[in-house]
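A.B. asks: what follows is a predicted structure for the sequence shown.
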Amino acid sequence: MFLMIFVNDFWTLEDVPVWLLHTAAEADAMGFSDVIFPMFLFIVGLSLPFAINNRMTKGDSNRVVLQHIVERTFALLLMGIFLVNFENMRSEVMMIPKYVWEILLIAAFFLIWNVYPNKPERKRLYTALKVSGYVVLIVLAAVYQGGTKEDPRWMETHWWGILGLIGWSYLICSVVYLYFRQRLLLVIFSWFVLVLFNLADFAGWLTPLDAIRNTFWIVGSGAMPAFTMAGVVASMLYQRHFRKDNATIFIAILILLGVLSLLFGFGTRPFWGSSKIRATPAWLGICTGVSFIVYAFFFWLVEMADRKNWANALKPAGEATLTCYLIPYIWYALVTIAGVSLPLFLRTGMIGLVKSLLFSLFIILLTGLINRLGVKLKI
């Protein structure tokens, strides 16, 4: 989350080194920014076995857990669709100014999915707040206009947005783990199927399915859930096979999986290039390999070397990830409406990068503060 907020702030800067930026769709290249989201999806996969197993130990049945998975997916998809349409709106013809629309949107998310105190005497109030959030969403959708002057359009799924991609990946991988959680080999097989689906699409083997591509498809041609499923595999390996006396073997397995993924990525790069926008097999393999190896490093650092205090300042980003992700939307809207902008020299080159790093830390600390005030999203 710290790095995601950091790279998402680059749009406010000038003269950012090219190697830090997202690369164009047609380019055979990867920037630092192109690796961050895959690693986030990998971390989603790392958390899934713990989250689902925790619900099981509390007595939840498969049906109850599945219902929760569907509800969480719906929330992520809904938020993703609204946010991606914000990027495609025709603000000049709308009744509500663009950035006011944005602030109201994020406020509605907080009203609906805030963790309200467990106070029965205020249950009606909290229900009314949630309902009001949905009413705001309906109004925002009703006044929305997108497309072009020649081809006006209402809200569309587009590419689902970041939260939507997380939602689809979460749904697929959660359901797979829910029903295969006792069978590591089947989970690994599911991961391979997603990777092969991505490879098959670029190899042209899935052209007979073109008729359904626009209505029924796996996001990223399997790449997005493949990142998450790789995290699920790593988490299952940890839960089943890690012990203090075999830590070196466990870390070696992670590094081996990382190296194999890198070989797959670089091996397929000559055919279709490496591109995040196109979600090529090379991008999938390289970012998966980086994720395994980075996870192995942090596992050694935190679990084996017992060095974890360095992350205390970043804890709110892990405890309230969705809250942390959404706060910048409000921040950018408010400063734009107010017409506030830092001097150019504070937004240029190395000084600008330091500014974005400090901004990311500020957002995380702000998340911790509002959490203590009782504002925290949970879906």
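C.D. replies: Yes, it's here. Residues are numbered from 1 along each chain as shown.
A.B. asks: make it CA atoms for all contacts and neighbour counts henceforth
C.D. replies: Noted.
A.B. asks: so the residue minimising distance to the centre of the chain is in which element?
C.D. replies: With distances taken as C-alpha atoms, centre = their mean, Ile166 lies nearest the centre of the chain, 4.8 Å away. Taking DSSP states H and E as the criterion, Ile166 maps to helix 161-180.
A.B. asks: next up, a structure to set beside the first:
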Amino acid sequence: MEQKPARLRSLDALRGFDMLWIIGLDSVFHALAKATDNSFFHLMSEQLHHVPWEGLRLYDLIFPLFMFPSGVSIPFALTSRMNRGWSRRQILLFIARRAFILVFLGMVYNGLLDLRFDTLRVASVIGQIGLAYGIAATVWYLIQNVKLRAAVLAGILILVAVLQLMIPVPGFGVGVLTPEGIFNSWLDRTILPGRLHAGVYDPEGLLCIFSSAALTLAGTFAGQVLRAAPAPRVRTLYWFAGAGVVSILLGAACQALGYPPIKSAWTTTFNFYAGGISLLLLAFFHGVVDFPKRNWSFPLQVVGMNPLTIYLLTRIVAFEPVAEFFAGGVARLSGAFGPVVLAVALLIVEWLVLWFLYRKKVFLRI
């Protein structure tokens, strides 16, 4: 039987880096921008807001940077189960079960337990992660031929572009890339039950789920390369960096032709940009985390090994009063930098909770 590979530190560190922005690191930079006249902090604060529709900022990459590593982990997780003798039926049920539970948890996050079904938002961030994972994992498992798998990836990207650019939307026409007129909006309004997050469309709607599955599926190619390597190889860094640059150039070409990156509609152009930047970041983290013998990334790994836990806890638990209890005095004496102190304290409190769970070996894994 094949020996179980060691856990990839860089993947946990990359997830942890990503989650830090979600749980409060963005607030640190917003507070620093308000407290200072520093141009860098003001630029970062602007970049840490979503674009209203078309375009791309750093904050628009937070979500895809979580979905891409979920694809990277697929070859590790499923191959491990295959090596333990799991049957085809067991693996497909595992994939379906994981996707279903994430959709359910997403609805819980959106207020399912409030029992107001007329205003419940069915679509969710966690649900999109789950369904995109389900599509990508099923494709990876059922299609062993790498070229055919790549063809499926290309097919998803092309189909999304065709639907958004060439299929007429009732009342709007063909290729109308506005919040009201894009194909995503018509599909969500027609089929998706419950409340739509943006009224006329949902940024985690049906076509967004299908399109983002391409990004997750792209992650499986990187995951397979990493899993096949007996040890970190410099050549892998070159491959990831090169593929990342090519993907970004494809995104730039699509944008130049009039097909913009729209995160809320998850256009193919956005997929190219997000995939390319994710590959570059994976190459960077693989190089600086997996190559050195010393594990300097432990603080990031603590977050990255329990991302779903902290995401749900920030919705359920009020961490802010705890941070204010311990750091309120220092914040009061810090003048204009008081909000900075509280934002940093909040991050520390959240990290300590995750560290405690790590020490107790408590991980929310689905």
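C.D. replies: Cool, the structure landed. Keep in mind the model is a prediction, meaning the values are calculated, not measured.
A.B. asks: tell me who's in contact with the residue nearest to the centre of the first structure.
C.D. replies: Shown in contact with Ile166 of the first structure (C-alpha atoms under 8 Å, 6 or more residues apart in numbering): 41, 76, 224.
A.B. asks: how about a markdown table for those residues, with distance to Pro328 of the first structure and neighbour count added?
C.D. replies: Below are the contacts of Ile166 of the first structure laid out as a markdown table (distance: C-alpha to C-alpha, whole Å; neighbours: other C-alpha atoms under 10 Å):
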| residue | distance to Pro328 of the first structure | neighbour count |
| --- | --- | --- |
| Leu41 | 20 | 24 |
| Leu76 | 17 | 23 |
| Met224 | 24 | 25 |
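A.B. asks: neighbours of the aligned residue in the first structure for Leu131 of the second structure, how many?
C.D. replies: By TM-score structural alignment, Leu131 of the second structure lines up with Trp168 in the first structure. By other C-alpha atoms under 10 Å, the residues close to Trp168 of the first structure number 20.
A.B. asks: what does Glu26 of the first structure give?
C.D. replies: So Glu26 of the first structure, with other C-alpha under 10 Å, has 12 neighbours.
A.B. asks: again, but for Arg240 of the first structure
C.D. replies: 10.
A.B. asks: mind checking how far it is from Val290 of the first structure?
C.D. replies: Taking C-alpha to C-alpha, to the nearest Å as the measure, Arg240 of the first structure falls 23 Å from Val290 of the first structure.
A.B. asks: with Trp11 of the first structure instead?
C.D. replies: Distance from Trp11 of the first structure to Val290 of the first structure, by C-alpha to C-alpha: 25 Å.
A.B. asks: ok, now Gly368 of the first structure?
C.D. replies: 29 Å.
A.B. asks: what segments of the stretch 101-250 of the first structure are strands?
C.D. replies: 146-147, 152-153 (DSSP state E, counting those that start in this stretch).
A.B. asks: out of the ones you listed, the one nearest Asn312 of the first structure is which?
C.D. replies: Evaluated over these, closeness to Asn312 of the first structure peaks at strand 146-147, with 42.2 Å, by C-alpha to C-alpha.
A.B. asks: for that closest one, which helices and strands make contact with it?
C.D. replies: When contacts are defined as 3 or more C-alpha pairs under 8 Å, 6 or more residues apart in numbering; DSSP states H and E, strand 146-147 of the first structure packs onto strand 152-153.
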